[in-house]
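[1] Sharing a model prediction with you, sequence too.
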Amino acid sequence: MKNTSIFCRSLLRGTGQVMFMDNVNTGALFLTGIIIGSWMYGTVIVAVGAMAGLIASTIPAYLLHKGEKDADQGLCGYNGILIGCALPTFFADTLFMWTALIVLSAMSPWLRELMNKPLKHLGINALTFPFILLTWLSFCFALPTATSVPTETVHGITVSSLAEGLMNGVSQIFLINSYICGALFLLGLLIADWRAAVWCALGSAAGIILAFAFSQDTTAITNGLYGFNPALTAIALGTVFRKSAMLTIVGIIITFFIQIALAHLLPQVGIPGLTAPFCIATWIILVITSKRKVNE
């Protein structure tokens, strides 16, 4: 019973660690948001994939008695749950897709460990890049693509649509377009660390403002597609790595422009940007600040 309890807590922590929160209650709210959000939009398969990826990435650490400390903290699960959300979003419900989901999720903790060894010398860590690399790899498998979920085209901007866009920017961290889901995610952050909730909301809002300022697609903006990367960067720099507000804002702006650049480059090779803008921008700020400390 004790081992079962530890394992369940590890799963919840792994869910929370997607936004750097080592908190069981936060993870429970995140999972609730994933289930509700995917159900509302008729994509329950995403919630099933999330659970499958989370479990597949956490179990090997315990079975092989390798990385159990990281597993207890949820650090083995967060890339797996993102892979579990991504593959059912992009690919059709086939046995091959589920096999790829399980295998790639199980690989994610080892890829994270492999990346962290050289990256630690730069003062950074893998963040969600194992999820990104393994999801990009899945596009090499020629899996049948999923049927697109219809999105409502926005013809005019209202306060309501902007508020939904802000929440959607939070929910899109898990590749889910649901303002209710986003609200639950923010509540989960608030329980763990109110500063993380504030920075997350500010990051999503900043993404919306920058996207409008540079005349990006209105529907994409209100669906949160310009909010989730800045939101993650804001949490990382403003809360986890305790950088100044100015550096965090700079990181958010860098994130936006990297996203714009990747949106033009990556479709040429048929892969999505995912959370790559967040990873790259956060790495840039952390490397610059760590070098400054060394020079001082």
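    Alright, I've got the coordinates.
[2] can we go C-alpha only for contacts and neighbour counts from here?
    Noted.
[3] Can you list the neighbours in contact with the strand or helix carrying residue 27?
    Counting by DSSP states H and E, the element that carries residue 27 is helix 24-40. Contacts of helix 24-40 with the rest of the structure, by C-alpha atoms under 8 Å, 6 or more residues apart in numbering, involve 9, 11-17, 21, 44-47, 174, 176-178, 180-182, 184-185, 187-189, 191-192.
[4] Give me the distance between it and the centre of its chain.
    In terms of C-alpha atoms, centre = their mean, to the nearest Å, the centre of helix 24-40 is set 14 Å apart from its chain centre.
[5] Show me what counts as buried in that helix.
    24-38 (16 or more other C-alpha atoms under 10 Å).
[6] picking up where we left off before, the contacts of helix 24-40 in helices, which ones?
    Cross-referencing the contacts of helix 24-40 against helices under DSSP state H gives 9, 11-16, 44-47, 180-182, 184-185, 187-189, 191-192.
[7] try it against this one:
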Amino acid sequence: MNNPLEYFTKSILHSSAQIMLQTNSVAGILFLVGIGINSMMMLLGCMLAILSSLAAAKLLHYNGEAIQKGFYGFNAALVGIAVFYLLPANLTAVFFVIFGGALSAVIMHFMITKIPAIPALTAPFILSVWLIVLIIDFAGIDYAGVEVLVEVLPKTFVAPNSLSFIGSWSLIDLIRGAFRGIGQVMFQDNWLSGVLFCCALLVSSYKTVLWAILASLIGLLVANYLDFPQEKAVMGLYGFNGCLVAISLANYYTQKYWFIIPAILFSVLLTRGLEQVTVVALTTPFVLTIWLIVALANVKSLFDKKRKSKKKVIANS
């Protein structure tokens, strides 16, 4: 094992990097900088939640290598960002950050050890935030000026006048819109954050960056074509799940790119569908889309094995 300081530093940076499926310290640093240029409070929440998850993982004697790779910290990082997105900066928020960070590590460990056939992805983050939202609602705690189940918009946002809002956009507007979608993976409504996140992805692969940008653009264009709420579309809220879907599939199915576009489209539609039933979607569309792909791949693999088995029987008879 590395010396304690190196181990600790890598665990934190890899936890940040794993949010977008990277295992690279430089990517982790760039992600943290991307969060910080938009919101220092969210960066604080991210770091505090990571520390909470790492402490829980160490105290519960989870696998040291998995801790260092960031497997127990990236969901916590998202929880920490989400809490400071939802709540004003106070002791209550700090409590939920620490609680949610530790809880996400426990859920992650359960999924890794008890149901390894199902990729955990960001499910621990989703479940942790859902529980926190339930507690907040039950306790009557005030949100930080946002409506969690309906519109989540910055006070300074001004929506376009036209329903087909992209028709009046320049190429620069489209590019910025795509970067905002990438930034929203970590709740950052800032195209500069998206640019830094792309720089982080570029450390590993230029193809990953291209897929992330394409996925965000698809979310924006589909939202425009289907007249989804303009405000959310312009903020990139229909693109970030597609970004995660594209990055995940491009990493794990390197020779089968043909189904990535349909998967991105499905995640966009699923995002809108979950909004319609007033569910706090978060990264649920990403998780459900990947789970569906994995299930279909397993069914296809099983079918192929049976078909080969039948051919062998026929050949031997």
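    Nice, I can see it. Bear in mind the structure is a predicted one, so any value in this text is a computation, not a measurement.
[8] picking up where we left off before, any chance of a PyMOL selection covering the buried ones in the ones in helices among the contacts of helix 24-40 of the first structure?
    Only the buried members of these enter the following PyMOL selection, criterion being 16+ other C-alpha under 10 Å:
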select buried, resi 9+11+12+13+14+15+16+44+45+46+47+180+181+182+184+185+187+188+189+192
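[9] Would you tell me which helix is longest in the first structure?
    helix 95-119.
[10] list the buried ones in it?
    Buried-residue list, helix 95-119 of the first structure, by 16+ other C-alpha under 10 Å: 97-98, 100-113, 115-116.
[11] Distance from the chain centre to it, please.
    On C-alpha atoms, centre = their mean, the centre of helix 95-119 of the first structure falls 15 Å from the chain's centre.
[12] and that helix, what does it pack onto?
    helix 44-63, helix 78-90, helix 129-138 (3 or more C-alpha pairs under 8 Å, 6 or more residues apart in numbering; DSSP states H and E).
[13] do you know which of those helices lies nearest residue 169 of the first structure?
    Nearest to residue 169 of the first structure, of all those, is helix 78-90, at 15.6 Å by C-alpha to C-alpha.
[14] how much does that closest one stray from the second structure?
    Comparison of helix 78-90 of the first structure with the second structure after fitting gives an average deviation of 0.4 Å (mean C-alpha distance after the TM-score superposition for the first structure).
[15] In the second structure, what stretch matches that helix?
    With TM-score structural alignment applied, helix 78-90 of the first structure matches the range 74-86 in the second structure.
[16] after superposition, how close is stretch 286-297 of the second structure to the first structure?
    Following the fit onto the first structure, the mean deviation recorded for stretch 286-297 of the second structure is 0.7 Å by mean C-alpha distance after the TM-score superposition for the first structure.
[17] May I ask which helix or strand encompasses the aligned partner of residue 273 of the second structure in the first structure?
    Aligned by TM-score structural alignment, residue 273 of the second structure pairs with residue 261 of the first structure. For residue 261 of the first structure, the host element (DSSP H and E) is helix 245-265.
[18] The helix holding residue 27 of the first structure vs helix 44-63, what angle?
    Using axes from the mean of the first three to the mean of the last three C-alpha atoms, to 10 degrees, the direction of helix 24-40 of the first structure lies 150 degrees away from that of helix 44-63.
[19] May I ask which helix or strand encompasses residue 219 of the second structure?
    helix 206-225.
[20] so what's the aligned partner of residue 188 of the second structure in the first structure up against?
    Under the alignment (TM-score structural alignment), residue 188 of the second structure pairs with residue 176 in the first structure. Neighbour list for residue 176 of the first structure: 34, 37, 38, 168 [criterion: C-alpha under 8 Å, 6+ apart].
[21] of those, closest to residue 79 of the first structure?
    residue 34 (15.2 Å).
[22] What about the match of residue 273 of the second structure, how many residues nearby?
    Neighbour count for residue 261 of the first structure, taken as other C-alpha atoms under 10 Å: 13.
[23] what's the answer for residue 130 of the second structure, then?
    Residue 130 of the second structure has 16 neighbouring residues, counting by other C-alpha under 10 Å.
[24] coming back round to it: name the residues that touch the helix or strand just after the helix holding residue 261 of the first structure?
    Per DSSP H and E, helix 245-265 of the first structure leads on to helix 276-295 as the next helix or strand towards the C-terminus. Outside helix 276-295 of the first structure, the residues within contact range by C-alpha under 8 Å, 6+ apart are 122-124, 127-129, 132, 229-230, 232-233, 236-237, 247, 251-252, 254-256, 258-259, 262.
[25] Measure how far helix 276-295 of the first structure is from the centre of its chain, please.
    19 Å.
[26] Please name the nearest non-neighbouring residue to residue 103 of the first structure.
    residue 56 (7.8 Å; C-alpha to C-alpha, 6 or more residues apart in numbering).
[27] Against residue 20 of the first structure, how distant is that neighbour?
    The gap separating residue 56 of the first structure from residue 20 of the first structure is 20 Å, by C-alpha to C-alpha, to the nearest Å.
[28] Now residue 41 of the second structure: closest residue in space that isn't a chain neighbour?
    According to C-alpha to C-alpha, 6+ apart, the nearest residue to residue 41 of the second structure is residue 84 (6.6 Å).
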